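Q: Sharing a sequence plus its predicted fold:
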Amino acid sequence: MYDPSAVEAKWQTWWEENGTNEPDLDAAERPFFNLMMYPYPSAEGLHVGNLYAFTGADIYGRFRRLRGDDVFEPIGYDAFGIHSENHALKVNTHPMELIPSNIRNFERMLRAAGLMTDWSRTVDTTDPRYYRWTQWIFVQLFKAGLAEKKEAAVNWCPKDQTVLANEQVIGGLCERCDAPVEQRMLSQWFFRITDYAQRLLDNLEWIDWSETTKTAQRNWIGRSDGARLHFPLAGAAGGDGDRIEVFTTRPDTLFGATFMVLAPEHPLVERLTTDERRDEVETYVRAAAAIDLVERQKADEREKTGVFTGGYARNPATGEDVPVWVADYVLMDYGTGAIMAVPGHDERDFNFAVDFGLPIVEVVRSRASLPEGADPRHVPPEEDVAAFVQHTSDEILINSGRFSGMEADAGGRAITEWLAGNDLGGSEVNYRLHDWCISRQRYWGPPIPIIYCDDCGAQAVPEEDLPVILPYVEDFRPTATGVSPLARDAAFHATTCPACGSAARRETDVSDTFLDSGWYFLRYPSTEFDDRPFDAERTRKWLPVSSYIGGEEHSVLHLLYSRFLTMVLSDLGHLDFEEPYDRFRKHGLLIREGAKISKSRGNVILPDEYIERFGADTFRMYLMFLGPFQRGGDFRDSGLAGPERFLKKVWDSVTAAAESGRKGFDDPDVERALHAAIRQITEELEALSYNTAIAAAMDYLNAVRFGGRTASIDEVRPLVVLIAPIAPHVAEELWARLGGASSLFDHAEWPTWDEGKLAVDEVELPVQVNGRLRATIRVARGAPEEVVREAALAEAKVSRQLDGAQIRKVIHVPDRMLNLVVA
């Protein structure tokens, strides 16, 4: 009788004792790096979402191994960060004590799941032997000028009391705790990822990734092609070369710019403000500073406010002086902190112009809407002045001087070239992507390896002095001041300058956990080396990653950052490739009985109880049978019965075949079904279509067992190999019972199909109803009457003749004809 717990315990022990999942990284002839996104070790333990992702990746790795690849499948723990620290605060346990316990529990659960993991190369981001090299990477970027400290408006989570990267703010809320995010001006460390924006964008054209993931990255990088235009200051504020600069994607509308708006923080506000306007402007600027920047970003939802500075700038196209206003809907952190306002073609500018009585000029219109014979240089305004142009294909410039009548896009380019020739602007590309804020004002993370000296400035910790060890700080609670808890440890932050030897102080911020995960895959093949982050020869052999499977939620954070770090390390000569993953595929998400899985709903699924009751193989198979792996599925407890029955039938059929000792094929239909199953399962596993691969295996088993027949060894041995990636424990046991050398994954070969065996000798058969020909069907030569009749009834022309009628008699001449007599 099939006993999953006994079988799985036996083979997990065998794998561990024999090191069957630990490939020789130096001797491997066909290296295949199969990577899964490593988890953070939460106190709750491994949840079903983790196991869904890991199982999908593991199946693909086992499949490639059975096809002859030397598969390396490591795993580790993303154990630093806010989530782990917050839980430690909640349970009043120091993270240095809590996290190792969580990791031990995770490893127990991962081993129970039957993953093909090389446990000898596990990484833990909280281990100084690992974060030494995280700090080393920071130092490399610092030396290359790609890590810099600057004061900027940053996202501040008041609940987690730390800075967040832009990518960690979702709809104005902290992506970890859902608290409303505030904006603060703080001095923070940034990685200059914007220097790599275009390369990150360009490479998306050729990397083999899920298209939705590439689209998410394109949108986040957000390239905008436009122009930087110069509006010279006018009047008393003006001077040689003094100007307001704006970036616009619509230079074609420049002739319609009738006023300008500056952010309250813009450095030219004070200079442009006239004496009679100063009190009002300063009052407004102070009030704007008190408004949270997240609230200011909701420009479309808030009432427009603003004040006139009293100053003017000259529109470089018209030569006219236009008033300069200050308004809090313009943000210093976006673009240049100034906009040219074109109320005739922008709804926000229109509303502002109406509220404050500013002029509105139309400069773009659909050619079809122009009055016949109208001069495009002098077109009267539309009656509906709020009819904004939405960039139609036939729009042209009007009221735009010598550019009038030109197609809008071409006119915009011509205006930009004209301005460039007069040193009043030029083409420019902007990106939505901002530099990566790397500082965190928390305790649980790798200290940023920087030393501050009053004489020498910021100095990188010498590489030979790494790692900067995270000390045990008993009071590790964050503060609302923006100062890291490490600042409370005088013994930590007091040090000497590596350049001059004077008294100095350490940086007390820690780095973002996404830096930990941005390079972890590089460490796996080189874990035994303590004198380098990644061995050159090992890295050359095993990287880039052959296959990476993970969640869509990481498409902007982890995946973008790891691409950036790989490019930097390549540019600095540490790697000979610039994209980290040859292939990335996203997996879908699970729901439970129609509802999203979450703690608040009380429907979180922990695998332990299911694995204990049904076994890991049944649970793995069920998860993959829920639906297409890349889309996800609906978890229902009742669904486990199907995979459980299937594996029991496989067990019974294989053990019966082994006992009988019979070999060969005595039924050509079964042999044909086997080759069809081999082809389909092979193709479906390669495409990660695990649910249909399982269905094909079930269909084949039904063919083998049809009519109560006992299978031969040759009929079931290939089936054991075919299901091995999905149900590895039972496959190992049945392989051994069929006389195979252990382990199956070391000795079995993936079955191949014979196209000749798939061919079916068919005949065309006329189908009559009451003696009249109604259809012609194709069936296998020698097909029995019940098969022919079923095929005939499936034909629409036949079924229409039988509507409401009763079949009285069936006349079947094998391979010749079928006649249905109805009344």
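A: Yep, that arrived. This one's a predicted model, so the numbers in the text were calculated from it and none came from an experiment.

Q: can we go C-alpha only for contacts and neighbour counts from here?
A: Will do.

Q: my read: residue 499 touches residue 456, true?
A: Yes. With contacts counted by CA atoms under 8 Å, residue 499 reaches residue 456, the gap being 7.1 Å.

Q: where do the helices sit along the stretch 501-650 of the chain?
A: 513-517, 520-523, 536-542, 558-571, 607-614, 616-625, 641-660 (DSSP state H, counting those that start in this stretch).

Q: adding another structure so you can compare the two:
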Amino acid sequence: MEYRFSEIEKKWQNIWRERGIFNAPDTSSKPKYYVLSMFPYPSGVLHIGHISNYSIGDVISRLKMMEGYNVMQPIGYDAFGMPAENFAIEHNSHPRLTTEENIAAMRIQFDSMGFGFDWSREISTCRPEYYRWGQYLFKKLYEKGLVYRKKGFQNWCEQCQTVLANEQVVDGHCWRCGNIVEQKELEQWYFKITEYAEELLDFSQVIDWPERVITMQKNWIGRSEGAKIDFILEGTNAKIPIFTTRPDTIYGVTFMALPPEHPLVQQWLREEPDNKELQDFCHKVINEDKVMRSSEETIKEGIFSGRYAINPFNGDRIQIWITNYVLMDYGMGAVMAVPVHDQRDFEFAKKYNIPIKIVIQKPDMSLKIEEMQEAYIEPGIMTNSDKFNGMDSEEAKMAITDWAMENGWGEKTVSYRLRDWCISRQRYWGNPIPVIHCPHCGIVLVPDEDLPVKLPDNVQVGRTTKNPLLSVPEWINVPCPKCGTPAKRETDTMDTFVDSSWYYARYTDPNNDREPFSKELADYWLPVDQYIGGIEHACMHLLYARFFHKFMRDLGWVNCDEPFARLLTQGMVTKDGAKMSKSKGNVVDPQYIIDRFGADTLRTFLLFASPPEKDVEWSDDGIMGAFRFLNRVWRLVESNLETIKLGLQTGESSEPLSEEIYNLRYETHYAIFRWREDCLERLQFNTAIASCMEFLNAIAKIKEPDKLNSAELKIYAFACVTLPKMLYPFAPHIAEELWQILGNEKMLNECGLPEYEEKYLTRNIVTYVVQVNGKIRGKLEVPIDINTEDLKTKALEIENVQRFLQGLNIKKIIVVPGKMVSIAAGK
């Protein structure tokens, strides 16, 4: 009978759906296991990269079900944001319509792949029943003092007409559309994520995350211990606070470096509108890429402000320069510049003839300004530093900080590279911020009973370059909830990362209309036991979700400290060495493959082609290879069906085993052993599938199974019935079909993992590799206790070995016990 994959796959997809196989109960005598893959953006249909990602999650889900867990694998859609809005504009439609159409199309694709999702938990972030609780969370953050509004320079994408977080700017370009990012001064809403910076550095409650991701997050948070010192703006009482990790160099400050974005500089720009040189320089620098500005290779540029600051330690009058190499994102924004002991300051001072001063000498006192070609940044002996002269510079750090604290000039502090999270977006398709601006009451939160603040449908999407919500005055103009006077809604919507920062918790109780989720259900399901997604989200989504989770913990909504216990960062699918994209013309349509070869073939190829964390290079030959493999499995079982069934019914027998069957028994238990280790311990599904392929070859060596005695038939049948079990996580449709036609009533998810017996993991036959002059020319299977001379004789009898020895004299034969016979030969 032919392997009719299309018919088989539809059959089992319907059975799984009708029986609710993957609908996870909220109470169970089984231990729970929560598997989650990052949900997709419905700004189009699923691509091969999606299929690869969800195939990995589905393997883990099915394995855990076989292992006896109560498994939840939910799915939903990250449906707000610019991609969905742009898709609607491109198709001259409305985001609500196109998004729901794309969701419906994705749902069909998910079903066609046979993914074991719990569809009863489906969520979509653009639906009011979900985003209502995002607004509720905003209010809770606001009430706890973790939301504020301020004016400042933001990354602005003119193409997308919205603000971008620092993490969304890649090499000076918008991570979505690729447009050059400019700086624009706007009043924006912020989440005070920095309040949790210290906690976010603690990964002690994470069970298994890639070290690379942990390092990326730690570097992004960027903790530095040092001192805050207040310099004074000359002629005023205004303080210019700086943060430094080198208070030992405080007496060597010869100028102060400020970025153009600094509030003082912005004030000076307003005071000097006719200073074209100052205006032009600041405008140019503000719009330069921030990463490039902070790079060591960047040419240092600056302009003297005409103003001075006073060093509180020695009263020195120091120049204030506006520079391109200092960012507001670090420390307090202003930098005390010590040219002799900082390379960037050294280069800048040399370029602009700013005085330099040694305050830390080398231990041998040999440092001379006129001989210096670069800054001296090593520890040393304090000099030119008043009462601290002669002190070791490392000891002086604390002594100088203490002195500053005693005099009220500064304090010991910790600084973070992490900035507060700007969540304002000037677009339509996002979660409305639940705030009303009243001329009398100021900022007023929308009352709980009026949530959700629903997005209006009658917006001019695509017909305005401004925030489309500004085109709906009847939505904007509302009475103040407190005093009743005319007021206006906030028209900024929230960053879509807000929606994805807590969705994993909503899955635990997705239909709750009284609260975001039940604490009881959250305590049962959380944390997520296995999370799967791309490394590109290390410093955005994963960091934000951890922040939200710790806040929800502090509210008493969840008990655990971390949202995701284990993290697997999967690789991309590439073709011709490049990531698949329409612009490169290398996109493969998943449906095309499913229609011609079946979902099981596509899943098997993607999982076999590479370890989960590595990139998969697309290969048409690889697809054909996976298809041929599944066909071979089908033919093996189908053509020997009655023999296998007979063997399954055979009782114990003491009849002798042939060498072939003896080997098959070993191969069967060894394949199971390897498969379990690869699947359950290492999550290396490519090698697990390789074990299945090798196992199939071992079974296929038995040419006439109908002629086996009863003892041999039992071993053969066990091997044949084990293969579908091993295939089930990867190719579940064909596995279920073969399992059923073999006479099993239970479905594979209920039948447990394949089991091996230790006693069959040894055999009295060993395989030797035979080399001639260092190159493999044959293999030899011999009894484990064969003597060395007999082994050499058999090696020399191999036809291919004889061919490569023709005309040569054997000089030496070396035997590596249990592994290799190496023959050295020559003229």
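A: That came in fine, so what should we check first? Remember, predicted model here, so these are calculated numbers, not experimental data.

Q: thinking again about what came up before, now distance to residue 148 of structure 1 too, for the helices of the stretch 501-650 of structure 1, in a markdown table please.
A: A markdown table is the format used below for those (distance: least, CA to CA, whole Å):
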| stretch | distance to residue 148 of structure 1 |
| --- | --- |
| helix 513-517 | 15 |
| helix 520-523 | 23 |
| helix 536-542 | 28 |
| helix 558-571 | 15 |
| helix 607-614 | 44 |
| helix 616-625 | 46 |
| helix 641-660 | 55 |
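
Q: I'd like those helices written out as JSON lines, with distance to residue 55 of structure 1 and mean neighbour count added.
A: As requested, these are exported to JSON lines (distance: least, CA to CA, whole Å; neighbours: other CA atoms under 10 Å):
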{"stretch": "helix 513-517", "distance to residue 55 of structure 1": "21", "mean neighbour count": "21"}
{"stretch": "helix 520-523", "distance to residue 55 of structure 1": "19", "mean neighbour count": "22"}
{"stretch": "helix 536-542", "distance to residue 55 of structure 1": "22", "mean neighbour count": "15"}
{"stretch": "helix 558-571", "distance to residue 55 of structure 1": "20", "mean neighbour count": "20"}
{"stretch": "helix 607-614", "distance to residue 55 of structure 1": "12", "mean neighbour count": "16"}
{"stretch": "helix 616-625", "distance to residue 55 of structure 1": "6", "mean neighbour count": "25"}
{"stretch": "helix 641-660", "distance to residue 55 of structure 1": "15", "mean neighbour count": "18"}
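
Q: Can you check which of the ones you listed gets nearest to residue 450 of structure 1?
A: The closest approach between residue 450 of structure 1 and any of those, judged by CA to CA, belongs to helix 513-517 at 15.7 Å.

Q: Where does that closest one end up in structure 2?
A: The aligned range for helix 513-517 of structure 1 in structure 2 is 496-500, by TM-score structural alignment.

Q: Over to stretch 635-655 of structure 1?
A: Going by TM-score structural alignment: stretch 635-655 of structure 1 matches residues 618-638.

Q: from the middle of its chain, how far away would that stretch be?
A: 32 Å (CA atoms, centre = their mean, to the nearest Å).

Q: so which helix or strand takes in the closest residue to residue 798 of structure 1 other than its chain neighbours?
A: Leaving aside its chain neighbours, residue 798 of structure 1 sits nearest to residue 774 (6.0 Å; criterion: CA to CA, 6 or more residues apart in numbering). Counting by DSSP states H and E, the element that carries residue 774 of structure 1 is strand 772-780.

Q: What are the contacting residues of that strand?
A: 760-768, 788, 791-792, 795, 797-798 (CA atoms under 8 Å, 6 or more residues apart in numbering).

Q: Buried subset of those, written for PyMOL?
A: Buried members of those, defined by 16 or more other CA atoms under 10 Å, are picked up in PyMOL with:
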select buried, resi 765+766+767+768+788+792+798
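
Q: and the contacts of strand 772-780 of structure 1, which of them are in helices?
A: Residues of the contacts of strand 772-780 of structure 1 located in helices (DSSP state H): 788, 791, 792, 797, 798.

Q: need the contact list for the residue mapped onto residue 747 of structure 2 from structure 1.
A: In structure 1, the residue matched to residue 747 of structure 2 (TM-score structural alignment) is residue 743. Contacts for residue 743 of structure 1 (CA under 8 Å, 6+ apart) come out as 20, 732.

Q: can you check residue 259 of structure 1 too?
A: 322, 323, 324, 325, 340, 341, 342, 358.

Q: Now render those residues as a markdown table, adding neighbour count.
A: Output for these, formatted as a markdown table (neighbours: other CA atoms under 10 Å):
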| residue | neighbour count |
| --- | --- |
| 322 | 23 |
| 323 | 19 |
| 324 | 28 |
| 325 | 23 |
| 340 | 26 |
| 341 | 24 |
| 342 | 26 |
| 358 | 16 |
